[in-house]
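Engineer: Quick check, what structure comes out for this input:
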Amino acid sequence: MAPSAKKDTTSRARLSAVIKSARDIMRKDAGLNGDLDRLPLLSWLLFLRAFDALEAEREVTGEESIIKPDYQWRAWADDETFTGEDLLSFINNELIPYLRGLSSDEPGDPRNVLSQVFGGVQNRMLSGYLFRDLVNQIRKIDFNSSDDIHTMAFLYESLLKEMRDAAGDSGEFYTPRPVIRFMVEQTFPKLGESILDPACGTGGFLVEAYTELAPQATGRMLQQQLVYNLRGIEKKPLPYLLCMMNLTLHGISAPNILNANALRKMIADTSPSTQVDIILTNPPFGGEEEDSIAKSFPSGYQTRETAWLFLHAVIRKLKPGGRCAIVLPNGALFGEGIGTKIRKKLLQECNLHTIVRLPQSVFAPYTDIPSNLLFFEKTGPTKEIWFYQIDPPEGRKGYSKTKPMRYEEYAACAEWWGGEERKERRENDHAWRVLISEIAESGYDLNILKPTVEASLPHHPPVDILKEIISTENSITATLISLLEELDSEA
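Structural biologist: Modelled structure (predicted):
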């Protein structure tokens, strides 16, 4: 085993043991019920531990500390005699209120980040002694070590997956990592482009985009530009907290994430300066927005269906020439009324060049709603749409929590894609093309299935094809005879 591999293995084993001990400690506390309570607590403590490492760097360079000395992690966490009710009272009545109250008028100031992160934080632990044991475990993580940070990012992703599983059971679900990776890769992001996820959840799209682009950011200026250009909006406090920690662990020291209602924010920001180059997102669907949000949209596009509202807002948010990859349910692809208007707007203002139809159970077990990946560019009207159907592997009927869809299952689609220019695409058993004239005639219905009859005929033996034709002809003849008999009886 190479020295670096051995070092990574040792670091992972050590930190896995730390996280396991931390979770065992939290399980003993009567105030915490399940991972939906335990992971947020672990997240904001990790956040403070990581932020303290950044504070230490500021002090070395002579910069002013963001957090007052009495409230810095090292001041209270490193004092092992500070425990029990005294520690608990400090955390609940002094530290958290202090962090919530931080603010600055300067955009990008870490004080605003801290106040947003801790705006929704509550400490649910009831035992100050167990809290001290938990803090002592987190102190074993060295956020000045790139090895520890890298390993913690990996372990945190595993914790988030467990969190998503728990959240899914309560009606929420998040985008599987293979879906995220495929969407990011087929959008072909470039260094210097602004990238937004307006429903960022725990930050999966932004982490993947950062992972894709970070190797190109070879200098401090480029690294700062990359971090600034990764933007997210998340409405709910818990996913927002988890997102901030996720991005921090992946090397984004000052995440550009807003805790707000994305629809309200996007529809209010009409200035071209707020538009972005790329949008990568899986917006919530199947729910309804409040009336005030729906009424803030232009006349004729006011609906409470979240998927349609997000699609409309995304079109407006893209710069001219910008591009988007978005997850949408089948229900957003067809239907009359406002949905038709929004799809028409999409096809008239953007080039919807590809719709990838996913297998039905990709998001199982949380929902069986069939979903699609839409890829479009704000470069003018659509002339044709390519559809690509991804089917489960041979012998598999679907997916589950224990047997999810794998990234390798997107390989054939990625190869067919034709690179950034989408050159030399060909129709095959999975891919077909539809002209915009046909779509307009159908009332802008995008729920277009794979043409099965024509595609299947060449693969059938000639005898079977003739039998199918004779059977069809016999059925038509029988229907005509029956109709003739009815007409004769009425004469």
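Engineer: rest of the way, CA atoms for contacts and neighbours
Structural biologist: Will do.
Engineer: Where do the strands of the protein begin and end?
Structural biologist: 195-197, 230-234, 256-259, 276-281, 318-329, 351-357, 371-377, 384-389, 431-435 (DSSP state E).
Engineer: need the helices for the stretch 51-200 of the chain, in chain order.
Structural biologist: 73-77, 84-90, 96-100, 110-119, 128-138, 146-169, 177-187 (DSSP state H, counting those that start in this stretch).
Engineer: Dump the ones you listed into CSV; add distance to residue 307 and mean neighbour count as well.
Structural biologist: Listed next are these as CSV, based on distance: least, Cα to Cα, whole Å; neighbours: other Cα atoms under 10 Å:
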stretch, distance to residue 307, mean neighbour count
helix 73-77, 42, 17
helix 84-90, 43, 16
helix 96-100, 33, 18
helix 110-119, 26, 21
helix 128-138, 40, 19
helix 146-169, 19, 17
helix 177-187, 18, 19
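Engineer: out of these, nearest to residue 264?
Structural biologist: Ranking these by proximity to residue 264 (Cα to Cα) places helix 110-119 first, at 17.8 Å.
Engineer: which strands and helices sit next to that closest one?
Structural biologist: helix 96-100, helix 237-249 (3 or more Cα pairs under 8 Å, 6 or more residues apart in numbering; DSSP states H and E).
Engineer: want to try TSV for these, with distance to residue 297 as columns?
Structural biologist: Below are the helices and strands packed on helix 110-119 laid out as TSV (distance: least, Cα to Cα, whole Å):
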stretch	distance to residue 297
helix 96-100	32
helix 237-249	25
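Engineer: for the ones you listed, which one ends up most surrounded?
Structural biologist: Sort these by mean neighbour count, taking mean count of other Cα atoms under 10 Å, and helix 237-249 sits at the top with a mean of 24.
Engineer: winner for burial among the strands of the chain?
Structural biologist: It is strand 195-197: most buried of the strands of the chain by mean count of other Cα under 10 Å, with a mean of 27.
Engineer: now the other sequence, so there's something to compare against:
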Amino acid sequence: MSTLTTKLRSDIDKLWTEFWTGGITNPLTVIEQISFLMFARLLDVTETRNEKRAARTKKPFKAIFGPKQQHMRWSHFKQQKAETMLKVVRDEVFPHFRELNGGTTFAEYMADAQLMIQKPSLLVSAVNMIDALPITEGDAKGDLYEYLLSKLTTAGINGQFRTPRHIIRFMAELVEPKPTQIIGDPACGTAGFLVGVMQYLLETHTSPKGIVKGENGEKVYTGDLLEPYREHIQNGMFHGFDFDATMLRIASMNLLLHGVENPDIHYQDTLSNSFPEKFPKQATGGFDVVLANPPFKGSLDESDVHPSLTQKVKTKKTELLFVALILRMLRKGGRSATIVPDGVLFNSSKGHAVLRQMLVEDNQLEAVISLPAGVFKPYAGVSTAIVVFTKGGKTDHVFFYDVGADGFSLDDKRDSVKENDLPDALERWRKRSAKTDTDRTANHFMVPVGEIREKGFELSINRYKEAKQVVVKYDPPKEIIKRLREIEKDIAKDLSALEGMLQ
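Structural biologist: Predicted structure coming up:
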């Protein structure tokens, strides 16, 4: 449940409108600029915290701001007049961002950071608004950023940027990540999946005593049982890659505001030749869990793709190459839940067929969960499915589930509705059994691997589903004829009466 108050939402909406009226209309740019300013504030908060600790412990620390840079701190420049503030932020604070190295993952993406705000009055509004936001308070800061990111959906930005939060949560529940594992996303966008895993860990590793009440009476999970794993969570657990620098800034800020201070987020096309060269550990066998919704952007130049992928699946289609890539990134026994377009399940091209055979024969394909076509609206009406698989192992049976509703209307509005199959899908998944899940007329069942082989490794649920046979009872033919004769008599009678009226 969101900890955002109505006032906070309204404040963010107001700030958003000010950006638009100030001439900054691209939603990604708005979020990026707000991220920069949040980062400036968080740097000052960190510096103040370090100063207090140093005063207490009498131990030195590496300062973010030198003696001559104090005027560049948030607490200082926020008090300046509009013109001076714009000058300091544009000409000094942003260049200082670029010089930061180490200490924060966010610093890596500041090489080309620019203040797009030209109007002094807009900067003052943005600084005042961000100063009032609870970005130092537990859960509220994460929810606040989620609310900002939801603007990407309403603004109709390309679907690769944002997977709905409830679908991410569902996928995390399917693979049940552990706090000791290494988690990756090869096309991380705004880091929704990595944040989703962090939230899942907090909820599943909080003792009854660790659940506290938030300002609005909601449950806040402190994750007190994660204490032994803190170092790993902060520095070694989360890895994301994308080749959009704006996305990476937003992803880093998203993780930072959800309590992951030093995630491993990099600018990288993971399908390319340079991925194994630059990141050998992550590119091959580096992950226990991969959660992803890779872009389905059609074809790309085969010469750019690393040969280890095209040797396995000869194709230019990104949706197939990403599944092959995820298999390469997983360690043996590692698991993934990945969203694929429906065509991956049944398309008859050689590349499609080879990939499906590889999933079934060389690995353990565990589940194919079909999602309704409207899940990614308003920006895409494409039909998709979640495939769950383990690298290596052996496929015996595959669990199929046909999700008809996900708790939201399947039109562009995506309003909340009562119908939601996801909780049932999760329960059936956890209780799945090849002995009992045999009813092919139901919306879920298990299919033995032998049958999948026979059907050419097709993975569409409709290939295995059986229509419900409804026995229709008809009256005896003599009864029907008798009724027809009576109807005929009535018609003849009415025609005679009509004729009489015309004479």
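Engineer: how about the strands of structure 1 in CSV, adding distance to residue 446 of structure 1?
Structural biologist: Shown next, in CSV, are these (distance: least, Cα to Cα, whole Å):
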stretch, distance to residue 446 of structure 1
strand 195-197, 24
strand 230-234, 28
strand 256-259, 33
strand 276-281, 19
strand 318-329, 11
strand 351-357, 9
strand 371-377, 11
strand 384-389, 9
strand 431-435, 10
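Engineer: wait, which of those strands is closest to residue 80 of structure 1?
Structural biologist: Here strand 256-259 is closest among the strands of structure 1 (Cα to Cα), at 34.0 Å.
Engineer: now the closest one, how far from the centre of its chain.
Structural biologist: Strand 256-259 of structure 1 sits 14 Å away from the centroid of its parent chain (Cα atoms, centre = their mean, to the nearest Å).
Engineer: thinking again about what came up before, need the helices of the stretch 51-200 of structure 1 in CSV (columns: distance to residue 262 of structure 1).
Structural biologist: Listed next are the helices of the stretch 51-200 of structure 1 as CSV, based on distance: least, Cα to Cα, whole Å:
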stretch, distance to residue 262 of structure 1
helix 73-77, 32
helix 84-90, 34
helix 96-100, 22
helix 110-119, 15
helix 128-138, 33
helix 146-169, 21
helix 177-187, 20
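Engineer: so which of the ones you listed comes closest to residue 416 of structure 1?
Structural biologist: Across those, closest to residue 416 of structure 1 is helix 177-187 (Cα to Cα), at 11.3 Å.
Engineer: In structure 2, which residues correspond to the closest one?
Structural biologist: Helix 177-187 of structure 1 corresponds to residues 165-175 in structure 2, going by TM-score structural alignment.
Engineer: Give me the mean deviation of the matching stretch from structure 1.
Structural biologist: When structure 1 is superposed, stretch 165-175 of structure 2 averages 0.9 Å from its matched positions, counting by mean Cα distance after the TM-score superposition for structure 1.
Engineer: and for that stretch, what are the contacting residues?
Structural biologist: Defining contact as Cα atoms under 8 Å, 6 or more residues apart in numbering, one finds that stretch 165-175 of structure 2 is touched by 192-193, 196-197, 200, 289, 291, 335-337, 388, 422, 426, 429.
Engineer: aligned partner of residue 94 of structure 2 in structure 1?
Structural biologist: Aligned partner of residue 94 of structure 2 by TM-score structural alignment: residue 96.
Engineer: show me the contacts for the closest residue to that match other than its chain neighbours.
Structural biologist: In space, and not counting its chain neighbours, residue 96 of structure 1 is closest to residue 118: 6.7 Å by Cα to Cα, 6 or more residues apart in numbering. Contact analysis of residue 118 of structure 1 by Cα under 8 Å, 6+ apart lists 44, 96, 99-100.
Engineer: which residue lines up with residue 118 of structure 1 in structure 2?
Structural biologist: In structure 2, residue 118 of structure 1 lands on residue 110 (TM-score structural alignment).
Engineer: Can you tell me how far its match is from residue 120 of structure 2?
Structural biologist: Residue 110 of structure 2 is 22 Å from residue 120 of structure 2, where distance means Cα to Cα, to the nearest Å.
Engineer: quick one, longest helix in structure 1?
Structural biologist: For structure 1, the longest helix by residue count, based on DSSP state H, is helix 462-490.
Engineer: Please spell out which residues along that helix are buried.
Structural biologist: By neighbour count on 16 or more other Cα atoms under 10 Å, the buried set for helix 462-490 of structure 1 is empty.
Engineer: And for stretch 330-343 of structure 1?
Structural biologist: Residues of stretch 330-343 of structure 1 classed as buried: 330-335, 338-343 (neighbour count, 16+ other Cα under 10 Å).
Engineer: which residues sit against it?
Structural biologist: 300-303, 307-308, 311-312, 369-372, 443-447.
Engineer: Helices - which of those land there?
Structural biologist: 307-308, 311-312.
Engineer: corresponding residue for residue 411 of structure 1 in structure 2?
Structural biologist: Aligning on TM-score structural alignment places residue 411 of structure 1 opposite residue 423 in structure 2.
Engineer: Same check on residue 241 of structure 1?
Structural biologist: So residue 241 of structure 1 corresponds to residue 249, using TM-score structural alignment.
Engineer: which residues sit in contact with the nearest residue to that match once chain neighbours are set aside?
Structural biologist: Spatial nearest neighbour of residue 249 of structure 2, excluding adjacent residues (Cα to Cα, 6+ apart): residue 109 at 6.0 Å. By Cα under 8 Å, 6+ apart, the contact list for residue 109 of structure 2 reads 245, 248-249.
Engineer: Near residue 221 of structure 1, how many residues? Count them for me, please.
Structural biologist: Per other Cα atoms under 10 Å, the neighbour tally for residue 221 of structure 1 reads 9.
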